[in-house]
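S.K.: My questions concern the predicted model and sequence given below.
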Amino acid sequence: MSSTAPPKVFVLTLSCTDRAGIVAAVTAQLAEVGTNIIESSQYWDRSSNHFFMRIAFALERELPAREIERQLAPVCERFEMKSELLDCSRKRRLVVMVSKFDHALLHLIYQIQVGWLDAEIVAIISNHEKNRETAEWSGSPFHYLPITPANKNEQEERILAIVEQTGADLVVLARYMQVLSDKLAGCLFGKIINIHHSFLPSFKGARPYHQAHEHGVKLIGATAHYVTADLDEGPIIEQETERVTHAMSVEDFVATGRDIESRVLVRAVKRHLEARVMLNGRKTVVFA
């Protein structure tokens, strides 16, 4: 009894100035390649007249990604598209950076272990030794890179070297409590995500839950965003809030916040790895 391999799945994302005929041209060319479209999403930004599209398709025959790109090139050139093709059969590689708090890191590890997040952690970088045991337990290489004003540039060069050597697709700041230099943020723009322990833009900086508690807020939350040189102002990917009350203590706020942070970060990572997030200036287009 013979068995056949399942079809390979690819995701194509594209963006360009909006004009008539884009969808027809792209889907017709994909049909010529011999693909079966299994998912399609599109969005027109009225303010900028920019068009965004994400198409997932299956391919029964063996065809390298570079050949698919070659066959799509005429359409991309015709509409002056910015495009990217993702081979879904390739497991995505993460570098995770963390300081002392480990809740977001542990949730990432758990979601990978249960298979909800199709990725592997190829390095854990920390400016503290606290999470070395977690890295060893999870089977991820651990890099202890303490940061001081004197060695910041040197250590950030090491971070970039680790990202390059591991072939990481994404860098995840899982409560990494160091401000990145403009140079590092620029080098990794579009492939580095941070979880901010606040529902931006409220209560920035240190001790956000204490600030929220002092102000008697009724909602607290967390924000996952791409990192830019502007601190905590990068394009937002995912947010969540939860209702709190006057009867809750600061410790209750912190516990609730950590739970939200963990969920929001892993959802943002998943959406990025599945090519569901597209940059749109200072904003993002996030396809469900």
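M.R.: In hand now; what should we look at? Numbers count the residues shown, from 1 in each chain.

S.K.: rest of the way, CA atoms for contacts and neighbours
M.R.: OK.

S.K.: which residues in this structure form helices?
M.R.: Along the chain, counting by DSSP state H, helices occupy 22-33, 65-78, 103-113, 132-138, 152-166, 182-187, 208-214, 250-273.

S.K.: contact partners of the fourth one?
M.R.: Taking contacts as CA atoms under 8 Å, 6 or more residues apart in numbering, the residues outside helix 132-138 that touch it are I109, I124, P141, F142.

S.K.: same question, the first one
M.R.: When contacts are taken as CA under 8 Å, 6+ apart, the neighbours of helix 22-33 outside the stretch itself are N36, I68, Q71, L72, V75, F79.

S.K.: Name the residues of stretch 184-198 that come out as buried.
M.R.: Residues of stretch 184-198 classed as buried: 184-185, 188-198 (neighbour count, 16 or more other CA atoms under 10 Å).

S.K.: how about these in a markdown table, adding distance to T27?
M.R.: Shown next, in a markdown table, are those (distance: CA to CA, whole Å):
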| residue | distance to T27 |
| --- | --- |
| L184 | 38 |
| A185 | 36 |
| L188 | 32 |
| F189 | 30 |
| G190 | 27 |
| K191 | 28 |
| I192 | 31 |
| I193 | 31 |
| N194 | 35 |
| I195 | 36 |
| H196 | 39 |
| H197 | 41 |
| S198 | 41 |
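
S.K.: Got another one to weigh against that:
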Amino acid sequence: MVTNFVQEQLHHFQEKNRNTGRLIIKCPDQPGIVAAVSSFLKQFDANIVELSQYSMNPNGGTFFTRIEFECIHLKDKAPQMEQAFMEIADEFAMEWKFNYVSDLKRTAIFVSQEPHCLLELLWEWQSGELMTDIALVISNHEDAREIVESMQIPFYHIPANKEIRKEAEEKQLRLLKEYQIDVIVLARYMQILTPSFVAAHPNKIINIHHSFLPAFIGARPYERAYDRGVKLIGATSHYVTNDLDEGPIIEQDIGRVDHRDSADDMKKAGRAIERTVLARAVKWHLEDRVLVHQNKTVVF
């Protein structure tokens, strides 16, 4: 019943947005960019419904924009639009992409033993707040199997540690290719990914770290926060790079603690922060609201 309900919601979302597109642009800033893009969309009878823009430095810096638009018969027009847009893209030296909202991104979730972030994502997905096709869940433990399979989502147990990391990642990469995955979510997946794995999915692996980065990078951040006597704890969702917990930050949040809180108390409070921070970051990624520039993000 859960699966049928979710499928109905996703189908309704796709039908509702079958003529909705998003144009994502990053380029050197100069006059005339918005005017040129707006005029281009008008030529195809497209109506802009949301436009966000940011210039990192108006005097020769980088310009970012996310444009959401409605266009009748969008899928029929899409090839011609993309071909025609190349002229503008060349003129302004753009990095650009058209995304079509009815093409749901396919998501893989990686998890270890702590289920709170996984459960939040599944709840958001089940309730229609997270518009994606959760194609599979991969874990190095069996703990989450019953939860995942109760929603009729494929679950794969692939043991992983530093001794067998290469073999484990080969299996994972085969599954990601087989399921045509667009985004990978590390929902408290407590394994370090190899550079080759990260390179295969640039800016498509979203992690949750259980501290307010750059504080307490790496393992056991709550214990280290307790030893330091902090008054605030937090969580950070970021894209994964080869530098541990130093990838572009998407979202962060904090909660207050005091001298009466033990390390376990901090962990309990932190779990609530972790799951909401990760869910927001994933949602913004799915909605094409996150643009990466060097080791920072612009979040519209």
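M.R.: Noted; the coordinates are in hand. This structure is a prediction, so every number in the text was calculated from the model and none was measured.

S.K.: Now the TM-score, please.
M.R.: Once the chains are laid over each other, their TM-score by TM-score structural alignment, normalised by the length of structure 1 reads 0.94; 284 aligned residues with a CA RMSD of 1.6 Å.

S.K.: The helices of structure 1 into JSON lines, with extra columns for distance to R54 of structure 1?
M.R.: Below are the helices of structure 1 laid out as JSON lines (distance: least, CA to CA, whole Å):
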{"stretch": "helix 22-33", "distance to R54 of structure 1": "11"}
{"stretch": "helix 65-78", "distance to R54 of structure 1": "14"}
{"stretch": "helix 103-113", "distance to R54 of structure 1": "24"}
{"stretch": "helix 132-138", "distance to R54 of structure 1": "33"}
{"stretch": "helix 152-166", "distance to R54 of structure 1": "27"}
{"stretch": "helix 182-187", "distance to R54 of structure 1": "25"}
{"stretch": "helix 208-214", "distance to R54 of structure 1": "36"}
{"stretch": "helix 250-273", "distance to R54 of structure 1": "12"}
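
S.K.: Out of those, which is closest to A222 of structure 1?
M.R.: Each of those has some distance to A222 of structure 1 by CA to CA; the shortest is helix 250-273, at 5.4 Å.

S.K.: whereabouts in structure 2 does that closest one align?
M.R.: Mapped onto structure 2 using TM-score structural alignment, helix 250-273 of structure 1 spans residues 263-286.

S.K.: Just give me the mean distance for the matching stretch relative to structure 1.
M.R.: Once fitted to structure 1, stretch 263-286 of structure 2 is off its aligned match by 0.7 Å on average (mean CA distance after the TM-score superposition for structure 1).

S.K.: L104 of structure 2 pairs with which position in structure 1?
M.R.: Match for L104 of structure 2 (TM-score structural alignment): K91.

S.K.: any chance of the contacts of helix 22-33 of structure 1 in JSON lines, plus distance to W44 of structure 1 and neighbour count?
M.R.: As requested, the contacts of helix 22-33 of structure 1 are exported to JSON lines (distance: CA to CA, whole Å; neighbours: other CA atoms under 10 Å):
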{"residue": "N36", "distance to W44 of structure 1": "24", "neighbour count": "16"}
{"residue": "I68", "distance to W44 of structure 1": "25", "neighbour count": "16"}
{"residue": "Q71", "distance to W44 of structure 1": "25", "neighbour count": "14"}
{"residue": "L72", "distance to W44 of structure 1": "21", "neighbour count": "18"}
{"residue": "V75", "distance to W44 of structure 1": "19", "neighbour count": "15"}
{"residue": "F79", "distance to W44 of structure 1": "15", "neighbour count": "17"}
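
S.K.: from these, which is closest to T17 of structure 1?
M.R.: If you rank the contacts of helix 22-33 of structure 1 by distance to T17 of structure 1 using CA to CA, F79 comes first, at 7.7 Å.

S.K.: Hmm, H293 and G247 of structure 2 touching each other?
M.R.: No: using CA atoms under 8 Å, G247 of structure 2 makes no contact with H293, being 11.1 Å away.

S.K.: higher neighbour count, the two?
M.R.: Neighbour totals were compared for G247 of structure 2 and H293, and G247 leads with 20 against 13 (other CA atoms under 10 Å).

S.K.: residue in structure 1 matching the more buried one?
M.R.: In structure 1, G247 of structure 2 lands on G234 (TM-score structural alignment).

S.K.: which ones are touching that match?
M.R.: Listed by CA under 8 Å, 6+ apart, the contact set of G234 of structure 1 reads H225, Y226, V227, T228, R282.

S.K.: Just the closest of those to W44 of structure 1, please.
M.R.: R282 (16.0 Å).

S.K.: and the residue mapped onto the closest one from structure 2, what is it in contact with?
M.R.: Using TM-score structural alignment, the partner of R282 of structure 1 in structure 2 is N295. Contacts here follow CA under 8 Å, 6+ apart; on that basis N295 of structure 2 touches G247, P248, I249.

S.K.: Which of these are conserved in structure 1?
M.R.: Counting by both residues aligned by TM-score structural alignment, their matches' CA atoms under 8 Å, those that remain in contact in structure 1 are G247, P248.

S.K.: Just the ones in strands from the contacts of N295 of structure 2, please.
M.R.: I249 (DSSP state E).

S.K.: Format the contacts of N295 of structure 2 as a markdown table; extra columns: distance to I109 of structure 2.
M.R.: Below are the contacts of N295 of structure 2 laid out as a markdown table (distance: CA to CA, whole Å):
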| residue | distance to I109 of structure 2 |
| --- | --- |
| G247 | 19 |
| P248 | 19 |
| I249 | 19 |
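
S.K.: Tell me the one of the contacts of N295 of structure 2 nearest D76 of structure 2?
M.R.: Lowest distance from D76 of structure 2 to the contacts of N295 of structure 2 (CA to CA) belongs to P248, with 35.6 Å.

S.K.: Great, nothing more from me.
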